[in-house]
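Student: Give me a model of this one.
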Amino acid sequence: MESSGIVHVREKFPDTYNNLKFKRKMAVRIAFFDAKSYDIESFNKVNEDYNFDIRYYQERLSLSTVPLAKGADVVCIFVNAECDARVIDELVKGGVKLIALRCAGFNNVDLKAAAGRIKVTRVPAYSPHAVAEYAVALMLSLNRKIYRAVHRTRDGNFTLNGLLGFDMYGKTAGVIGMGRIAKELIRILHGFGMNIMAYDLYPDKEFAERYGVKIVQLDELYAHSDIISLHCPLTPDTKFLINRESIARMKKGVMIINTGRGQLIHTEDLIEGLRTKQVGSAGLDVYEEEKEYFYEDKSGKMIDDDVLARLLMVPNVVLTSHQAFFTEEALHNIAVSTLNSVKELAEGKELSCEVK
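Tutor: Just a heads-up that it's a prediction; the model follows:
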């Protein structure tokens, strides 16, 4: 039974009552997996407006760690979580009602196993600017050999041999995908004066016309692009999109940029393309088997992934640890979007960022 004070508020100030009622229901428990210090800081700050009970765990969600979610209403996971049918079965048994991905991709969640049993949400647009700008940073670093030049000058070597780049003005960029990130990239490259080709199953023709983008099929994009940047989701159709056959159809010396998902590229085929100089350089913020390494400090251990070890030895490759999203604005937006999905669940509303 409600107190007379609460009844009075309900009668006189219904909006205030609803807010109080919501606050009382905020004992929603979230099991937050793969938590880093920056995640905790960002989510705690945003959670001041939601008052959820967030339990942070350093472990990634997997079959061995799923017991940590016992008693939780929501699990919050990131890109390297293992959320297959067996994990989902355990989450459902434990009463979890929502899998909240704090990222855009959802290829690591078995949606068929989740359908009708547990809701899944994601963050579709935390900061397209962050990822697009990072893709350009990789392009410039590779083209102008910035990483190599810095290492040289720190050793007192100020020669220019081997540092020759090219003007991006007038060159052709091929963008695979035309989502939010790709569109931000296109705007930047258009400002550089580049010719831009794009491939997408459902291209935005009005946007393409506005920025002088030529919509083409993949073969034409491969044949004419000096730089290819990947911005498509990882699906069964796009897995290993970049492989021995597609590389052979590319313009010799092409630069390949991947800030999307590691399995868009067959890494061994990429290494072979780099060896033969069919691929001139590669800027990679993702790797197909990254989950054992990325976001962790492995500096004191030998890398036992032979493919990754070889990739790190190639001089015309820049490889970073899935950090393209990593800006203050993006972290804030991720926290807001994720916790808003939890709020919608708690209020019984339709989930605006649900993956179906």
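
Student: okay, CA-based contacts and neighbour counts for the rest of this
Tutor: Noted.

Student: so where do the strands sit in this structure?
Tutor: Taking DSSP state E, the strands of the chain run over residues 29-32, 53-56, 74-77, 98-101, 119-121, 172-176, 195-199, 213-215, 227-230, 254-258, 279-284, 317-319.

Student: Rebuild those as TSV, extending it with distance to Ser341.
Tutor: Output for these, formatted as TSV (distance: least, CA to CA, whole Å):
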stretch	distance to Ser341
strand 29-32	12
strand 53-56	14
strand 74-77	10
strand 98-101	8
strand 119-121	7
strand 172-176	30
strand 195-199	32
strand 213-215	35
strand 227-230	28
strand 254-258	29
strand 279-284	31
strand 317-319	33
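
Student: Please give the structure of this sequence too, so both can be compared:
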Amino acid sequence: MKLAVFSTKSYDKSSLMASATNNISITFFENRLTSLTAKLAAGFDAVCVFVNDELNQDVLSELKANGVKFIVLRCAGFNNLDLEACKALGIQCARVPAYSPEAVAEHTVALMMTLNRHIHKAFNRTKEGNFSLAGLLGFNIHGKTIGIIGTGNIGLATTKIMKGFGANVIAFDPVQNTSKQQDIDFTYTDLDTLLTTADIVSLHCPLNQSTHHLLNDKSISSMKDGVMIINTSRGGLVDTASLIKHLKSGKIGHLALDVYEQESELFFEDHSESIIQDDIFQRLLTFPNVIITGHQGFFTGEALTQIAKTTITNLTLFAESKINHNEIT
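Tutor: The predicted model follows:
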């Protein structure tokens, strides 16, 4: 089995090689998979891709023509995959549905607490000998209402942490996990009630047609004044232009993003020696109450190990024509 891995970083190579079996030959490419780089997969049986690789009909057709039979995603989301085209071409695809929900949940809370207690500002101040507390006033999470949109593994892991803070957690999900609801002690509600009630709104749902720009001008307008919004899921869940509008008006009091709708041209690369051309992204960076991290919520040693193990297992199951419960159908 010959596997081509795209969007490779050093940590990807290390984790995948540590989990690889002798019957899989791996070639690593730093390039993102696009219509221009799909030709690199010629002669390979499978490709391994990440969140910002392109898997549209043109790319998939090129992969099929080059002999690719399998696609393994080393992530949970697959909004970048044209599933219908994949089925039509007869290419089997699998993902990593659960690698370390706690990793993303903990990063979510880290962003929440950094924003609330102004840790980033305090860090820079004390380095300069400034110990003034002016402008660093936060609020207690205890007793606040946290709105969790999406109660999959990551949403539930975040809910558990919030309950530990003594917060009141309300959640929205079209598919309710009632057994976990009783164990963790949170309340399901409709989306409108969540948006109008929550002090903090945290996104943990997949990106699809029904969730695209879930947070937009109308939905953000209905939120509490000074609401905190955290998105560690997918950038396309929010309309960035609406975020900027409501940051300027003060409707949004705090905003943390680990994802961005146009992140494929920015994230996972070093742009420190160049000028970022994305004016909307640059505008977000000017707000003092905004924190942006570069899609690092998943980035723990435990998560990378599990991603690699599941990715190799997915490939092995495909090669042996065995049932794969991680297959995207």
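
Student: Quantify their similarity with the TM-score.
Tutor: Overlay of the two chains. TM-score (TM-score structural alignment, normalised by the length of the second structure): 0.98; 328 aligned residues with a CA RMSD of 0.8 Å.

Student: quick one on the thing from earlier: most tightly surrounded among the strands of the first structure?
Tutor: Highest mean neighbour count of these: strand 98-101, a mean of 26 (counted as mean count of other CA atoms under 10 Å).

Student: Once aligned, what mean separation remains between that strand and the second structure?
Tutor: Taking mean CA distance after the TM-score superposition for the first structure, the mean distance separating strand 98-101 of the first structure from the aligned residues in the second structure is 0.7 Å.

Student: equivalent range in the second structure for that strand?
Tutor: Strand 98-101 of the first structure corresponds to residues 70-73 in the second structure, going by TM-score structural alignment.

Student: And the counterpart of Thr159 of the first structure in the second structure, how far from Pro288 of the second structure?
Tutor: In the second structure, the residue paired with Thr159 of the first structure is Ser132, using TM-score structural alignment. Between Ser132 of the second structure and Pro288 of the second structure the distance is 17 Å, computed by CA to CA, to the nearest Å.

Student: quick one: the helices in the stretch 151-300 of the second structure?
Tutor: Under the criterion DSSP state H, counting those that start in this stretch, the stretch 151-300 of the second structure carries helices at the ranges 153-164, 178-184, 191-197, 217-221, 240-249, 279-285.

Student: and those helices as CSV, adding distance to Lys39 of the second structure and mean neighbour count?
Tutor: Output for the helices of the stretch 151-300 of the second structure, formatted as CSV (distance: least, CA to CA, whole Å; neighbours: other CA atoms under 10 Å):
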stretch, distance to Lys39 of the second structure, mean neighbour count
helix 153-164, 35, 20
helix 178-184, 46, 12
helix 191-197, 44, 19
helix 217-221, 41, 16
helix 240-249, 34, 17
helix 279-285, 31, 14
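
Student: now these as CSV including distance to Leu207 of the second structure?
Tutor: What follows is these, written out as CSV (distance: least, CA to CA, whole Å):
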stretch, distance to Leu207 of the second structure
helix 153-164, 14
helix 178-184, 23
helix 191-197, 16
helix 217-221, 17
helix 240-249, 15
helix 279-285, 20
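
Student: For Thr108 of the second structure, find the nearest of those helices.
Tutor: Between Thr108 of the second structure and the helices of the stretch 151-300 of the second structure, the tightest spacing by CA to CA is seen for helix 153-164, at 7.4 Å.

Student: which residues in the first structure does that closest one align to?
Tutor: Going by TM-score structural alignment: helix 153-164 of the second structure matches residues 180-191.

Student: I figured Asp84 of the first structure hits Val109, correct?
Tutor: Yes: using CA atoms under 8 Å, Asp84 of the first structure is in contact with Val109, at 5.8 Å.

Student: The two: which is more packed in?
Tutor: Comparing Asp84 of the first structure with Val109 by other CA atoms under 10 Å, the one with more neighbours is Val109, at 21 against 17.

Student: how many neighbours does the residue lying closest to that one once chain neighbours are set aside have?
Tutor: Spatially, and ignoring its direct neighbours in sequence, Val109 of the first structure is nearest to Cys83 (4.8 Å; CA to CA, 6 or more residues apart in numbering). Using other CA under 10 Å, Cys83 of the first structure has 25 other residues around it.

Student: Quick one: map Gln58 of the first structure onto the second structure.
Tutor: Alignment note (TM-score structural alignment): Gln58 of the first structure maps to Glu30 of the second structure.

Student: All set now, cheers.
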